[in-house]
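Undergrad: next comes the sequence, and after it the predicted model I'd like to discuss.
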Amino acid sequence: MRAPDPAGASALLVCETAGEASTLSAAEQELIIRTAADTARGRSRIIGGAVTNATSHAIELARRAEAAGADVLLALVPYYNKPMQEGMLAHFRAIAASTGLPIILHDVPPRTFRPLADETLLRLAEPRQFIALRDGSGDVSPIDLKILQSLQEDPQPGTPTFTSRCSCLTWRLMSLP
């Protein structure tokens, strides 16, 4: 890994769903996140993946990512298990309770088979620890537009920023301490 270009990305995402994470042990993921954090040396934020379908394993990955120097976590809707919305809420809240890091929610309905519902998103938007949504559905909902509109009208630092459903990642890392 080379040091990030200071004029380039403000954050690096490692151990995420489309890459290497599913083939690595927890110790290997921790080593990759530590290497990224050591290499970035504060020039870029490190987003460490805690992406798995088992809540207890996601908690272990979250704790290891935090210990390794991640600045932010990426947490995934559990895949293949097909949890109901209350199950998703419990999954994300358990991860949040295990760490002090801000968390980006990752919703990929083609892989998880159940989308993160707008009502669940709104409930998760209440704690400031959930700072963003990485969305892979491609479906713009009225709730997403309402959240984005309210952020544009009153952009307070630290306010959770969620993407519209556009298969992209948008967040306000600049507002983090």
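TA: Looks like it arrived, so ask away.
Undergrad: going forward, measure contacts between C-alpha atoms and count neighbours the same way
TA: Noted.
Undergrad: what are the ranges of the strands in this protein?
TA: Assigned by DSSP state E, the strands in the chain fall at 11-14, 45-50, 72-76, 103-107, 130-135, 169-170.
Undergrad: turn these into CSV, columns for distance to Asp5 and mean neighbour count.
TA: Formatted as CSV, the strands of the chain follow (distance: least, C-alpha to C-alpha, whole Å; neighbours: other C-alpha atoms under 10 Å):
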stretch, distance to Asp5, mean neighbour count
strand 11-14, 11, 18
strand 45-50, 12, 27
strand 72-76, 19, 28
strand 103-107, 23, 24
strand 130-135, 24, 25
strand 169-170, 20, 16
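Undergrad: what's the closest of those strands to Ala65?
TA: Relative to Ala65, the nearest member of the strands of the chain by C-alpha to C-alpha is strand 45-50, separated by 5.8 Å.
Undergrad: helices or strands up against that closest one?
TA: Strand 45-50 makes packing contacts with strand 11-14, helix 26-40, helix 55-68, strand 72-76 when contacts are defined by 3 or more C-alpha pairs under 8 Å, 6 or more residues apart in numbering; DSSP states H and E.
Undergrad: ok, second structure coming up, stack it against the first:
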Amino acid sequence: MIKGSIVALITPMSPEGDVDYASLQKLVQFHIDNGTDAIVSVGTTGESATLPVDEHVAVVQKTVEYADGRIPVIAGTGANSTSEAIELGDLMQSVGISAMLSVVPYYNKPQQKGMVKHFQAIANAATVPVILYNVPGRTVADLEADSVIQLAQHENIVALKDATGDLGRLAELRDRVPADFALLSGDDPTGCEFMIQGGHGVISVTANIVPKLMSDLCKAATGGDPELARQIDASIAELHRKLFIEPNPVMPKWALYKMGYSQSPFLRLPMVEPDISSQESLEKLLKQMALV
């Protein structure tokens, strides 16, 4: 089962906008050293929307190379065209990934039946496990609980990343999916309670900045120590909030630049660097947490 603290890794870039592979290697090692359980490469936080296919594949391939079997690498492979998602998955599977994360089709607003058929087609074509990714705040379409339950019966669909922040959704799913199907939060502010109430882990933006704390939080929340989990979560609650004062991944990229893990906070257009007020707000917190 894919579980625990799974980082939604940024894609570091040079001031000119090229992928910064030296910083990527440094970040992979940072997560291995601090107990992160798995890496999602080129998901939403990794700027999948603005990396062309060849670059997308190259970043995943390098992440697998740098991980060198020490930590699983999950590739972001979603698309709003089923055939495109399958093609991207085919390219990713050849570089040694452990699983693929496939987002709900965006913009075209498919029906529930269409989404079920979409993911079944992807899973039928895949040679690695598939993780469903439901994030209606970005895709508009919402993969409903009954659809997840139906898809969870497919032998190659092994988990759900749910970024709704709705703990009621977890309650709907928890007892109705197979025992080996992983329920993963995609919402840092509610991730702790998600795990305490029966979830198996979190695909986390905050883990980019404090991987050891997120690893400890996940171990406590899934290991029967809710008091410790809530204590750790309270200590990083303001970080959860400040990392989303501008659209993700604007703030985590800027934070890692300030922390010395990336040579620049560059984002591909149409994303741009954070406003000065946002920079100052997050930098103040990072100093309070002794991260810079």
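TA: Now that the structure is in, tell me what you want to look at. Keep in mind that this is a model prediction, so the values were computed, not measured.
Undergrad: TM-score for these two?
TA: Overlay of the two chains. TM-score (TM-score structural alignment, normalised by the length of structure 1): 0.83; 166 aligned residues with a C-alpha RMSD of 2.4 Å.
Undergrad: related to what we said a few turns ago, winner for burial among the helices and strands packed on strand 45-50 of structure 1?
TA: strand 72-76 (a mean of 28; mean count of other C-alpha atoms under 10 Å).
Undergrad: mean per-residue distance, it versus structure 2.
TA: Taken over the aligned residues, the distance from strand 72-76 of structure 1 to structure 2 averages 0.4 Å (mean C-alpha distance after the TM-score superposition for structure 1).
Undergrad: residues contacting that strand, please?
TA: Applying C-alpha atoms under 8 Å, 6 or more residues apart in numbering, the contact partners of strand 72-76 of structure 1 are 16, 45-53, 58, 62, 65, 92, 95, 101-108.
Undergrad: the equivalent of Ser137 of structure 1 over in structure 2 and Glu55 of structure 2, how far apart?
TA: Aligned counterpart of Ser137 of structure 1 in structure 2: Thr164 (TM-score structural alignment). Noted for Thr164 of structure 2: a distance of 29 Å to Glu55 of structure 2, by C-alpha to C-alpha, to the nearest Å.
Undergrad: got it, and Glu172 of structure 2?
TA: Distance, Glu172 of structure 2 to Glu55 of structure 2, using C-alpha to C-alpha: 38 Å.
Undergrad: could you do Tyr106 of structure 2 as well?
TA: Separation of Tyr106 of structure 2 from Glu55 of structure 2 (C-alpha to C-alpha): 21 Å.
Undergrad: what residues in structure 2 pair up with stretch 78-89 of structure 1?
TA: Stretch 78-89 of structure 1 corresponds to residues 105-116 of structure 2 when matched by TM-score structural alignment.
Undergrad: quick one: distance of the matching stretch to the chain centre.
TA: Distance of stretch 105-116 of structure 2 from its chain centroid, counting by C-alpha atoms, centre = their mean, to the nearest Å, is 21 Å.
Undergrad: tell me the contacts of the closest residue to Ile32 of structure 2 other than its chain neighbours?
TA: Closest residue to Ile32 of structure 2 apart from its sequence neighbours, by C-alpha to C-alpha, 6 or more residues apart in numbering: Ile71 at 6.9 Å. Residues in contact with Ile71 of structure 2 (C-alpha under 8 Å, 6+ apart) are 32, 37-39.
Undergrad: counterpart of Ile71 of structure 2 over in structure 1?
TA: In structure 1, Ile71 of structure 2 lands on Ser44 (TM-score structural alignment).
Undergrad: and Leu286 of structure 2, by the same measure?
TA: Leu286 of structure 2 maps onto nothing in structure 1, by TM-score structural alignment.
Undergrad: before we move on, which element is Leu286 of structure 2 in?
TA: Leu286 of structure 2 is part of helix 276-288, with elements assigned from DSSP states H and E.
Undergrad: can you give me the end-to-end span of the match of stretch 78-89 of structure 1?
TA: End-to-end span of stretch 105-116 of structure 2 (C-alpha to C-alpha): 11 Å.
Undergrad: how close does the residue of structure 1 most remote from its centre get to Lys146 of structure 1?
TA: Largest separation from the mean C-alpha position in structure 1: Glu153, at 24.2 Å (C-alpha atoms, centre = their mean). As defined by C-alpha to C-alpha, Glu153 of structure 1 lies at a distance of 11 Å from Lys146 of structure 1.
Undergrad: for stretch 226-236 of structure 2, buried residues please.
TA: For stretch 226-236 of structure 2, the buried set under the neighbour-count rule, 16 or more other C-alpha atoms under 10 Å, comprises 226, 229-230, 232-233, 236.
Undergrad: residues in structure 1 matched by that stretch, start to end?
TA: By TM-score structural alignment, stretch 226-236 of structure 2 lines up with nothing in structure 1.
Undergrad: contacting residues around that stretch?
TA: 192, 196, 213, 216-218, 220-221.
Undergrad: that stretch: how far from the chain's middle?
TA: 21 Å.
Undergrad: check stretch 87-102 of structure 2 too.
TA: With C-alpha atoms, centre = their mean, you get 15 Å for stretch 87-102 of structure 2.
Undergrad: next: stretch 80-97 of structure 2.
TA: Per C-alpha atoms, centre = their mean, the displacement of stretch 80-97 of structure 2 from the mean C-alpha position of its chain is 17 Å.
Undergrad: can you verify my assumption that Leu88 of structure 2 contacts Ala75?
TA: No: look at Leu88 of structure 2 against Ala75 with C-alpha atoms under 8 Å: they stay out of range, at 9.8 Å.
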